[in-house]
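> could you look at this predicted model? Sequence included:
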Amino acid sequence: MSRTVTVGLDGSPESRTAADWAAREARLRGLPLRLVHVWEPVPGPMAQAPLLGAETHRHWTERIPREAAAELRTAHPGLEIRTEQLDGASAAVLAEAAEESELLVLGSRGLSGIGGFLVGSVGLSVVAHAGRPVVLVRAGERAADEHEPDTAGTPSERTPFRPVVLGVDTAAPHDALFAFAFEEAVRRETSVRAVRAWNMPPYYVYGFAADPTLDQEIAAQEKAALSEVLKPWRHKYPSVEVVEECEFASPSLRMIEAARDASLVVVGRRRRPAGYGTHVGPVTHAVLHHSAAPVAVVPHD
């Protein structure tokens, strides 16, 4: 595997934003940046058109990574940047490109009126099938957005990074997810905000009727479980402050709320057999569409 941060480019404003985020991430990791543009052969009828033929189409699309690389070299002097033009179906090619990278970065359109993403079919398919972490970056994201507000209340690159928000399932903790979040926190010299939220099954209402303190007991058990799964990571990363948040609430809504003050949100996706579809889990799916911060989806067994 080549040690690079890879970004998928399609010429859209959101992919350019993703490329800038990927460049910043590559600098944090001390890795080269790889710009990948996928050229899908034009349909037969279009290929015969004199002004829109296959050669003309390819000529213009080959400019996308070249021009993006020129802009990024100006904005990030000293960063090693590579460009590649690959052929095939975008989702499959990008998922394969992820296998050859430490991280794949994609852009998504922002949802009008609210902070969040509009994740297209290609992005969702890549997230669902890539064997490496994939980060989705919304259009319009800026470097300052990852930082705490300054004294004037405005986010600034001169202020510390916001926390890395980690979604935790205490019933099935996965090392890949924790390791990714803590490493990102180390690179940013910031804290990990570990969020655990849960919903009660409907039949628990009968238990509450019989024992009014049952909810307190369950909450205490959940908090203890969260502290337990975080304990080895506190020892492994003693320099990283860990903030534990555990409450009875919708996991999806709680993660979306936490994302408002995050530099990065880290969620998991269970690996499934090839060709299984684009199911990524309800919480991850909701966070992908509504997070105000970049979202890293980490696959795990």
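Noted; the coordinates are in hand. Computed from a prediction, not measured in an experiment: that's the story for all the values here.

> drop to CA atoms for contacts and neighbour counts, all remaining ones
OK.

> next secondary structure after the helix or strand containing Gln216?
Gln216 belongs to helix 214-236 when elements are defined using DSSP states H and E. Proceeding C-terminally, helix 214-236 gives way to strand 242-248 as the next helix or strand, assigned by DSSP H and E.

> and that following strand, which residues are buried?
Of the residues in strand 242-248, those buried under the neighbour-count criterion (16 or more other Cα atoms under 10 Å) are 242, 244-247.

> ok, and here's another one to check against it:
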Amino acid sequence: MRSTITVGLDGSPESLAAADWAAREAVLRDLPLRLVNASQWQAPAYAAASGFDIPPLPRELQHSSSRRLLDNARAGIADGHPDLRVETEDIDGLPVPALLRAAEDAELLVLGSRGLGKVAGFLVGSVSLAVLAGSERPVVLVRSARPERQAPSDADPAGTRPDATDRRDVVLGLDLGHPHDRLLDFAFDAASRRAVPLRVVHGWTLPPYSYGGDLMPELDDATAGQVRRELDTVLRPWREKFPDVEVSTQTTVGGAGPHLVDASHDAALVVVGRRIRRSVVGAHIGPVTQALLHHAAAPVAVVPHD
């Protein structure tokens, strides 16, 4: 199968917002858009309040509902992107394994996440979290609307949709202990395609003797300088590979999570990495990514790497 931008739909406003974002990404990457829906619904794990079991809908009704959802979404995308090739598929199986299979042939998997406002941010559902933790392809989570809207325009009177004039940065959260090429390439490429700056955020820890920098401030300054030099060394070949991308760096003491959340309010996209861990105890996404998924204002791209 040809590589696609794939989006999982479930009929929610959030998944439709994800489809809209994915359509723009497909145009940027010159790839077809694939809309998928896992029509097999999982039976509730609890009894109804009435005490009677709730039987699942017949499969033919589930398929019919899925087709309507996919056809309506494709029609809506065609209005804004008439030249974009859009494929649809009602995929078999429960949502998590079905979406993981769909992601295997995708350049990028895009899912919706419910936003609860400026404080709560993302409410990550069990399906999105399980897919994110299990996918070996990049996954983007998209909210239905940004808490802080853009200025309205004639084409977007609500001011909620970024367009070609959107000049917000791409933000990369980078761990110098694991500066994986796949993550760096994704972030630089995203900034280059959007013709926007890339802001790189790295959090580092003070040495144990520091106690906040009061005892040996000169050594703390030296450590901070060393961190900045290491960051510049890691970024140098990528600056050379993407000379069109304007790069700024931000090194912060402590975890990068809060700083990335703050940066997300002025970002087009926040990019973070996730180490692939194939173990019997399950997959993990890490504290920085967890913080972003719950509080970020912009779409979050999670790039898995070894």
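Sure, I can see it. Computed from a prediction, not measured in an experiment: that's the story for all the values here.

> hang on, the earlier thing: tell me the helices and strands packed up against the helix holding Gln216 of structure 1.
When contacts are defined as 3 or more Cα pairs under 8 Å, 6 or more residues apart in numbering; DSSP states H and E, helix 214-236 of structure 1 packs onto helix 204-210, strand 242-248.

> which elements pack onto the last one?
Based on contacts counted as 3+ Cα pairs under 8 Å, 6+ apart, the elements that strand 242-248 of structure 1 packs against are strand 192-198, helix 214-236.

> mean per-residue distance, it to structure 2?
Relative to structure 2, and after both are superposed, strand 242-248 of structure 1 has an average distance of 1.1 Å to its aligned residues, where the measure is mean Cα distance after the TM-score superposition for structure 1.

> next one: the first one
Average distance, helix 204-210 of structure 1 versus aligned residues of structure 2 after superposition (mean Cα distance after the TM-score superposition for structure 1): 5.3 Å.

> packing partners for that helix?
Helix 204-210 of structure 1 sits against helix 214-236, with contacts defined as 3+ Cα pairs under 8 Å, 6+ apart.

> what's the mean gap between the helix it packs on and the aligned bit of structure 2?
Compared with structure 2 after fitting, helix 214-236 of structure 1 has a mean deviation of 0.8 Å; criterion: mean Cα distance after the TM-score superposition for structure 1.

> and that helix, how far out from the chain's middle?
With Cα atoms, centre = their mean, to the nearest Å as the basis, the distance from the averaged C-alpha position of helix 214-236 of structure 1 to the chain average is 25 Å.

> try stretch 273-287 of structure 2
With Cα atoms, centre = their mean, you get 16 Å for stretch 273-287 of structure 2.

> what residues does it touch?
Residues external to stretch 273-287 of structure 2 that are found in contact with it (Cα atoms under 8 Å, 6 or more residues apart in numbering): 132-134, 136, 173-174, 183, 257, 289, 302-306.

> format these as JSON lines; extra columns: distance to Ser210 of structure 2 and secondary structure.
Formatted as JSON lines, the entries for the contacts of stretch 273-287 of structure 2 read as follows, by distance: Cα to Cα, whole Å; DSSP: H, G, I helix; E, B strand; the rest coil:
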{"residue": "Leu132", "distance to Ser210 of structure 2": "37", "secondary structure": "helix"}
{"residue": "Ala133", "distance to Ser210 of structure 2": "36", "secondary structure": "helix"}
{"residue": "Gly134", "distance to Ser210 of structure 2": "39", "secondary structure": "helix"}
{"residue": "Glu136", "distance to Ser210 of structure 2": "39", "secondary structure": "coil"}
{"residue": "Gly173", "distance to Ser210 of structure 2": "25", "secondary structure": "strand"}
{"residue": "Leu174", "distance to Ser210 of structure 2": "24", "secondary structure": "coil"}
{"residue": "Leu183", "distance to Ser210 of structure 2": "32", "secondary structure": "helix"}
{"residue": "Gly257", "distance to Ser210 of structure 2": "22", "secondary structure": "helix"}
{"residue": "Thr289", "distance to Ser210 of structure 2": "27", "secondary structure": "helix"}
{"residue": "Val302", "distance to Ser210 of structure 2": "33", "secondary structure": "strand"}
{"residue": "Val303", "distance to Ser210 of structure 2": "34", "secondary structure": "strand"}
{"residue": "Pro304", "distance to Ser210 of structure 2": "34", "secondary structure": "strand"}
{"residue": "His305", "distance to Ser210 of structure 2": "33", "secondary structure": "strand"}
{"residue": "Asp306", "distance to Ser210 of structure 2": "33", "secondary structure": "coil"}
